[in-house]
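> give me the fold of what follows.
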Amino acid sequence: MGVGGHFWDMLKPYGHYEGWGFLKNKRVAVDLSYWIVQHETAIKGLARKPHLRLIFFRTINLFSKFGAFPVFVVDGKPSPLKSQARIERFYRASGINLSSLPPVEEGVSVERNGIFKKYVEECVELLELLGMPVLHAIREAEALCAQLNREGHVDACITADSDAFLYGAKCVVKRLTPNSKLALLQCVAFFFSVLVRNQDNA
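Okay, the predicted model is just below:
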């Protein structure tokens, strides 16, 4: 879901760019929904199944160009907080006044739309045919990605959801650019204690 405000800007001092070799022989947890959402702005309209094309080529790039070993993570049932955020996003996009939005009750979740769920199912089927490990999170995928990173099962998380840090992620790859000359990664190595120390000194 991501942290509001200018959280990524706060993390910039702890981030840096890396080249092709950064992920070589490393295990990475990939937030699958993050990649699928990107197809909406990347290649939609240029391919019959743009979400499958994007997942296929990015997975191949992780192996062939970056030398990484990915494990893909799929979102589970959204929490009431995430459901509320999705509804608010829909209201804003529709031009509806947010003051008329009733709060989402505890225990109630709002699933993604049917088209997106179909995209996820098709991508999971493709990844399993490619022999890729796919994990299904109980809640948010970025939370499970962060847990895998925090416990040392993977070396990094690939996600644009900044709340991965709040779940304890140590290294987040926000952007992969395998088609550029430098194939740079935007990697933020973040330690929560640094932020706490900065707040204490404020």
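> going forward, measure contacts between C-alpha atoms and count neighbours the same way
Will do.
> tell me who's in contact with the closest residue in space to residue 62 that isn't next to it in sequence.
Nearest non-adjacent residue to residue 62, counting by C-alpha to C-alpha, 6 or more residues apart in numbering: residue 68, 5.4 Å away. Residues counted as contacts of residue 68 (C-alpha atoms under 8 Å, 6 or more residues apart in numbering) are 23, 24, 25, 26, 27, 28, 62.
> most surrounded residue in those residues?
Among these, residue 28 has the most neighbours (other C-alpha atoms under 10 Å), with 25 neighbours.
> ok, that one - contacts?
So residue 28 contacts 68, 69, 70, 71, 154, 155, 156, 157, 158 (C-alpha under 8 Å, 6+ apart).
> relative to residue 19, how far out is the residue nearest the centre of the chain?
When C-alpha atoms, centre = their mean is applied to the chain, the residue found nearest the centroid is residue 159 (2.7 Å). Counting by C-alpha to C-alpha, to the nearest Å, the gap from residue 159 to residue 19 is 18 Å.
> same question, residue 120
29 Å.
> same question for residue 58.
Separation of residue 58 from residue 19 (C-alpha to C-alpha) stands at 16 Å.
> cool, and residue 37?
Distance from residue 37 to residue 19, by C-alpha to C-alpha: 25 Å.
> likewise for residue 55?
Between residue 55 and residue 19 the computed distance is 21 Å (C-alpha to C-alpha).
> which one's more surrounded, these two?
residue 55 (19 against 15).
> pretty sure that one is touching residue 35, no?
Yes - between residue 55 and residue 35 there is a contact at 7.1 Å, judged by C-alpha atoms under 8 Å.
> next, count neighbours for residue 161.
Neighbours around residue 161, by other C-alpha under 10 Å: 18.
> now the strands: where do they sit in the protein?
Using DSSP state E, the strands assigned to the chain run over residues 15-18, 27-31, 69-74, 134-136, 156-158, 171-176, 185-189.
> give me whichever of those strands is most buried.
strand 156-158 (a mean of 28; mean count of other C-alpha atoms under 10 Å).
> residue 183: neighbour count?
16.
> roughly how far does residue 55 sit from residue 128?
Distance from residue 55 to residue 128, by C-alpha to C-alpha: 12 Å.
> let's compare: structure for the following, please.
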Amino acid sequence: MGIPGLYQEIGPGKRLALVKLAIEKYEETGRPLRIAIDTSIWLFQVRAAQGPALQTLYYRLLRLLSVSIQPLFIFDGANKPLTKRNKHTAPGGMYILEIKFRQLLNHFGFPYHTAPGEAEAECALLQREGIADAVLSEDVDTLVFGCGLTLRNWSSESPKGKVPTHVNVYDAQVTKQSKSGLDPEGMILVALLSGGDYDTNGVTGFGVKIACEAARAGFGKSLCGISRTDAAGYAKWRERFNFEVQTNESKHFKSRHKSLKLPKTFPKLDILEYYTNPVISDAHGVAKLREELTWEGEIDIVGLRQFVAEAFGWKYKVGAKKFIRGLAPVLLVHKLRLRGNRRESGYNDPILTDMNEIELVRSICGKRAHFATDALPEIRIIFHPNDIVGLDIEAEEDVTHDCRRDGLAPLLEDDAVKASVANNTTARSASPGKRVRLAYDPMQPERVWIAQIIVKAGVPLKVEDYEESLRNSK
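This is a model prediction of the structure:
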């Protein structure tokens, strides 16, 4: 999607752990990192991938919650271009997957917004306006639309890893000053010459490398500065461009290209307008969104439980345990952060504070700086899963028939849950050196690694006691 070959010219950006980006923002501002997410890309990805699409989206939302991100999901609107990558895009209407995903977002308390036109253009606008700190999208068009900070390729840093941990970070200022030397106007020229979403053909003979050379020479900036009605201005621009590309008089290109010439129909003004004047929210719409946006929505545990039972077949007690296992550790992160933000009047009372803290964290049992988080300081805590989720398991029905007919795999075979929880569910067997998996019990203690600053914010006395025990043991 976007402009084929452009990411190769720009480079990979800076590869960073998403949780570290989020924690740095939290340390700097006292709030989580706010990311606008191009939802159309997510929906496209899960439709094209193997496995249940909605369940994949569910685990992505859990992961966002676990790294203290405040997401804002942006959906395509009715006024997006009618044709994209040679395919007709029907305005209006929603697929079942999109409807279900909106329901899921409501249960998580995550905000979403329908753009007037394309989601990626709206995402870029919201980042420029300061509503979002960054945009998460695989589409290079977010850069073309002027996004200042773009995150892409959210994936594992380990070749064998299944859990997404890192992102490629593209800072527009860094990109412009780097070897690529490309700014948004230059990228628009690259799209017009070598092909993009709205015209995949481009101009015959102009590949992405020649197009980037022209962009670095400033031809994109000058092109985008011409008024739509200035036919003479476009003609003069074409004349200068053709002269330079054929003679290379100013040494903008690596060599002369005598056979290359722009046609008199260049640029196609409707295509140029898609990039320079996309359909996005006006100033009033941005102000209204800023005023009405609720970043810290309530997580509807009961609603989520009903949703996964119906949508994923996670029914009966076995399904409830599966639900708790995936949700508990990430909900714990969320509750610790919120507790740090909402210090009640009794917070300074050590006895009351200790009683409140034990509801979340039973004890602390380790510290580390791991490569998966770019050496972010983490603390390992022991907690009781259902103390965090608060689900009435006894109210759930027992299994009355073979669960496999409902698609319920054994709990410990769910790789996504195992990876997201990353805790110990093993015990010593009779054979020395071997460990045997135990059936998951949400009433039994589990362990999880959480960013140190989040743990300190939520249970400061527990952290103080742990650090004192370390000092005393020396």
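> picking that back up, trace the residue nearest to the centre of structure 1 over to structure 2, please.
Per TM-score structural alignment, the equivalent position to residue 159 of structure 1 in structure 2 is residue 137.
> same check, this time on residue 119 of structure 1
Matched across to structure 2, residue 119 of structure 1 falls on residue 97, judged by TM-score structural alignment.
> what sits closest to that match if chain neighbours are left out?
residue 54 (6.9 Å).
> does the one you found touch residue 99 like I think?
No - using C-alpha under 8 Å, residue 54 of structure 2 makes no contact with residue 99, being 10.5 Å away.
> of those two, which one has the most company?
Neighbour count, other C-alpha under 10 Å: between residue 54 of structure 2 and residue 99, residue 54 has more, with 20 against 11.
> coming back round to it: wait, the residue nearest to the centre of structure 1 sits on residue 30?
Yes - Residue 159 of structure 1 is within contact range of residue 30, at 6.6 Å (criterion: C-alpha under 8 Å).
> so how far is stretch 3-22 of structure 2 off the chain centroid?
Offset of stretch 3-22 of structure 2 from its chain centre (C-alpha atoms, centre = their mean, to the nearest Å): 13 Å.
> my bad, should have said stretch 121-133 of structure 1
Distance, centroid of stretch 121-133 of structure 1 to centroid of chain: 17 Å (C-alpha atoms, centre = their mean).
> sorry, back to before: ok, the residue nearest to the centre of structure 1 - contacts?
Residue 159 of structure 1 touches 30, 31, 34, 142, 172, 173, 174, counting by C-alpha under 8 Å, 6+ apart.
> now the third one: closest residue in space, sequence neighbours ignored.
To tie it back to what came earlier, the one meant is residue 34 of structure 1. The shortest distance from residue 34 of structure 1 to any non-neighbouring residue, by C-alpha to C-alpha, 6+ apart, is to residue 159 (6.1 Å).
> can you tell me, leaving aside adjacent residues, what's nearest to residue 122 of structure 1?
residue 52 (7.3 Å).
> what lines up with that neighbour in structure 2?
So, by TM-score structural alignment, residue 52 of structure 1 is matched to residue 54.
> I'd assumed residue 144 was in contact with residue 172 of structure 2.
No - the pair residue 172 of structure 2 / residue 144 is not scored as a contact, 9.8 Å apart, by C-alpha under 8 Å.
> and for the two, which residues touch both?
Joint contacts of residue 172 of structure 2 and residue 144 (C-alpha under 8 Å, 6+ apart) are residue 183.
> looking at those two, which one has more neighbours?
Neighbour count, other C-alpha under 10 Å: between residue 172 of structure 2 and residue 144, residue 144 has more, with 26 against 19.
> tell me the contacts of the residue lying closest to the more buried one once chain neighbours are set aside?
Closest residue to residue 144 of structure 2 in three dimensions, ignoring its sequence neighbours and counting by C-alpha to C-alpha, 6+ apart: residue 184, at 4.6 Å. If you count contacts by C-alpha under 8 Å, 6+ apart, residue 184 of structure 2 has them with 143, 144, 145, 146.
> so of the residues you listed, which ones are in helices?
143, 144 (DSSP state H).
> got TSV for the contacts of residue 184 of structure 2, with distance to residue 50 of structure 2 too?
Shown next, in TSV, are those (distance: C-alpha to C-alpha, whole Å):
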residue	distance to residue 50 of structure 2
143	29
144	31
145	31
146	33
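> of the contacts of residue 184 of structure 2, just the buried ones, ChimeraX syntax please.
A single ChimeraX command selects the buried members of the contacts of residue 184 of structure 2 (16 or more other C-alpha atoms under 10 Å):
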select :143,144,145,146
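> closest to residue 462 of structure 2 out of the contacts of residue 184 of structure 2?
The nearest member of the contacts of residue 184 of structure 2 to residue 462 of structure 2, counting by C-alpha to C-alpha, is residue 143 at 44.1 Å.
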